[in-house]
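>>> fold the following.
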Amino acid sequence: MQALMKVAPGVGNVELREIPEPQPGPGEVLLEVKAAGICGTDLHIYDDEFRTQPPVVMGHEVSGRVVALGAGVFGVREGARVTTETYAATCGSCRLCRSGHRNLCAERRSIGSAVHGGFAKYLVVPATNLHELPPGISDEAGALTEPLACVAHAVLGAATVRAGETAVVAGPGAIGLLTLQVLKASGATVIVLGTDADEARLELARRLGAEHTLSVQREDAEALVREVTLDGLGADVVYECSGAGGAAAALLRLVRRRGRYVQIGLFGRPVAWDLDEVCYRELTVTGSNASTPEGWRSALALLRSGQVSTQVLVSNVYPLSAWAEAFTCFREKRGVKVLLKPGA
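So this is what the prediction gives:
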């Protein structure tokens, strides 16, 4: 089968290769991949800014159908429409694994970076990773369950927002627009920041419930945020979803004293950030890494209830053979979410 692989360390070194179709081992299932999302992490892998173990098939945002079961697998039916958690292996015994934080296990190996991922027609994953897609959720929408689980972990896992609060989201890409929807489901008033090139995405943010959208480049952004908060002191909580150092710096000016800063986006490199402001404002700063089982449960509940739509974010779908064009489309921010269809 054809697979899109990171074949060696270094910038680039991504290509289509023919590899054998995988077979499920004990406790594993074989999925036929129906849709796989291109994530910012995939661009970081291309740019050699994210650790991988090449040669490895990329892709970790997946929906598919179960086509074969390995030995000892029970409670999974062939033909089920599913999505999958991304961890191929964790140690299972460290404090983090035992407390439900497999995402932070030092021994974690994930699909798409350490073991073969979803940019291929077939994918093998542990049976315990599977989640059946809710009725009415398309294959394309189902592939976005993984980024939604990451957002649910970031927003809800640490209880970063409360109903009635004002939140600012920097970056109207897929992660930012999912964050917006989770915040709206939590009862927050939401302001979404983008650049002058993001007008179409900011319009989508308004359709998804954002009370205000602003260009982060506006000199009066700080005054406008203060104007729309109840006490004029700034946002209660801010979420950096763009992976842009300038946005991270801007958010420090928009959050109120004793407010909360949450980092969701990845920069791929060190960025300048004024830690003195964390002291002066007594800010609570949290980060979020990938997803947890609780994040997946929340994500699927939000999809099932209709409080979050992932389908509305799907803008571009390419066959696997057009992966280079798809990566360029994503890098140039044309549309919102770009998917590959390995079987097309």
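
>>> make it CA atoms for all contacts and neighbour counts henceforth
Fine.

>>> can you map out the helices along the stretch 101-250 of the chain?
Per DSSP state H, counting those that start in this stretch, the stretch 101-250 of the chain carries helices over the ranges 139-142, 145-152, 174-185, 199-207, 221-228, 245-254.

>>> quick one: closest of these to Glu78.
Go through these one by one with CA to CA and the one that ends up closest to Glu78 is helix 139-142, at 16.3 Å.

>>> related to what we said a few turns ago, minimum distance to Val33: which of the helices of the stretch 101-250 of the chain has it?
With respect to Val33, and counting by CA to CA, the nearest of the helices of the stretch 101-250 of the chain is helix 139-142 at 9.2 Å.

>>> and that closest one, how far from the chain's centre?
14 Å (CA atoms, centre = their mean, to the nearest Å).

>>> following up with a second sequence; could you model it the same way so I can compare the two?
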Amino acid sequence: MSAMVLGRAGEPLALESRPIPKPGNHELLLEVAACGVCRTDLHVADGDIHGPLPIVPGHEIVGRVIEIGPEAGDFAIGDRVGVPWLGGTCGHCFFCLGGQENLCDAPTFTGFSRDGGFATHVVADSRYCFRLPESFGDVEAAPLLCAGLIGYRALKLADNAERLGFYGFGAAAHILAQLAVWQGRRVFAFTKSGDQKGQEFARSLGCEWAGSSNENAPEELDAAIIFAPVGPLVPLALKRVRKGGRVVCAGIHMSDIPGFPYEDLWGERSILSVANLTRTDGIEFLELAGKAPIRTQTTVFPLSKANEAWTDCEEENSKGGGSVALVPHVRFRPIADI
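Here you go, the predicted structure:
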């Protein structure tokens, strides 16, 4: 098999040839059809978050089952499955037993603490894999596995907010905006100052208003979700939510949040963070994604161009846009995406 490997933070990925791994008891061996490139991958590469190295990154994996472990009975050879960031949990800590497996004390994460999908093959725990909506092609489905799933958890934490503000309009926001509009919510998009392209993109997906993060939306917000890893956006968003409103920080890493006056928090406003996902989140979101008119916009790179894909992902996130995906096997590439 071929894999793009991160040997040291801050260095480019290196193409390696490795033996194809064997699946363990609950595991599946997948031939990777597509793997999305996520902002979290950039944080791993830059050393913002620290895990064991070397590692094969990638946690928005779409693949087909080619070998099944003896206790991975829910799947068959040839099944198409999705592999998310959450690669496994202990199942017995306080959080796992309390229905909060996303906060597990001893989790494993795909592409961070176990090898991920920047490869032609990957082994994944079948208990943390998902079946994917048939309405999505392989490349289209890849961003659902993190941009969609983590975004959906952030949307759940925003509760029943009708007026939603999205700060940073990249991979996650472009999926969640479509879902929120379909649900009948009103979405207000905040982008970098002067980002006309990103604002037009947001309006094209049904956002009621789009402007700079330094501007005020036409109305107070019920909740704001911050997708950009920019700490100074937190006090800005806090000023724009109503009393009792929520600011949800959706990233795994964020720059420092500056100080702000207590009066901006007063009135039972709250600030929440999103940590990982639960399998229930995944089942719920993928069922909704199969019903809602969601379309992902993705730029495709071959596996060997993973370093270029990383650069493109960083640019897409900074200017507002869709997702980036690696396609190791040409025969699985949808013609429309070439």
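
>>> looking for the alignment partner of Ala189 of structure 2 in structure 1.
When the two structures are superposed using TM-score structural alignment, Ala189 of structure 2 falls opposite Val192 in structure 1.

>>> how about Ser110 of structure 1: what's its closest non-neighbour residue?
The spatially closest residue to Ser110 of structure 1, leaving aside those adjacent along the chain, is Tyr87, at 4.4 Å (CA to CA, 6 or more residues apart in numbering).

>>> need the contact list for the most centrally placed residue in structure 1.
Central residue of structure 1 (CA atoms, centre = their mean): Pro147, 2.9 Å from the mean position. Pro147 of structure 1 makes contact with 61, 175 under the criterion CA atoms under 8 Å, 6 or more residues apart in numbering.

>>> what's the counterpart of Ser213 of structure 2 in structure 1?
Aligned against structure 1 - with TM-score structural alignment as the criterion - Ser213 of structure 2 pairs with Val216.

>>> so how far is Ala71 of structure 1 from the match of Ala189 of structure 2?
When CA to CA, to the nearest Å is applied, the distance between Val192 of structure 1 and Ala71 of structure 1 equals 48 Å.

>>> with Val11 of structure 1 instead?
Counting by CA to CA, the gap from Val11 of structure 1 to Ala71 of structure 1 is 39 Å.

>>> likewise for Val115 of structure 1?
Plainly put, Val115 of structure 1 is 20 Å away from Ala71 of structure 1 if you go by CA to CA.

>>> looking at those two, which one has more neighbours?
Under the criterion of other CA atoms under 10 Å, the comparison of Val115 of structure 1 against Ala71 puts Val115 first, with 20 against 12.

>>> can you get me a residue count around the nearest residue to the more buried one once chain neighbours are set aside?
Closest residue to Val115 of structure 1 in three dimensions, ignoring its sequence neighbours and counting by CA to CA, 6+ apart: Val56, at 6.0 Å. By the other CA under 10 Å criterion, the neighbourhood of Val56 of structure 1 contains 21 residues.

>>> same thing with Pro135 of structure 1?
Taking other CA under 10 Å as the neighbour definition, Pro135 of structure 1 ends up with a count of 9.

>>> how about it, nearest residue that isn't a chain neighbour?
Ranked by CA to CA, 6+ apart and with sequence neighbours excluded, the top spatial neighbour of Pro135 of structure 1 is Arg304, at 7.8 Å.

>>> does that neighbour sit in a helix, a strand or a coil?
Put simply, Arg304 of structure 1 is helix when judged by DSSP: H, G, I helix; E, B strand; the rest coil.

>>> looking for the alignment partner of it in structure 2.
Arg304 of structure 1 maps onto Gly290 in structure 2, by TM-score structural alignment.

>>> likewise Ala250 of structure 1?
For Ala250 of structure 1, the aligned residue in structure 2 is Leu236 (criterion: TM-score structural alignment).

>>> now do the contacts for its match.
Counted by CA under 8 Å, 6+ apart, Leu236 of structure 2 has contacts 213-214.

>>> mind checking how far it is from Ala171 of structure 2?
Where Ala171 of structure 2 is concerned, Leu236 of structure 2 sits at a distance of 22 Å (CA to CA).
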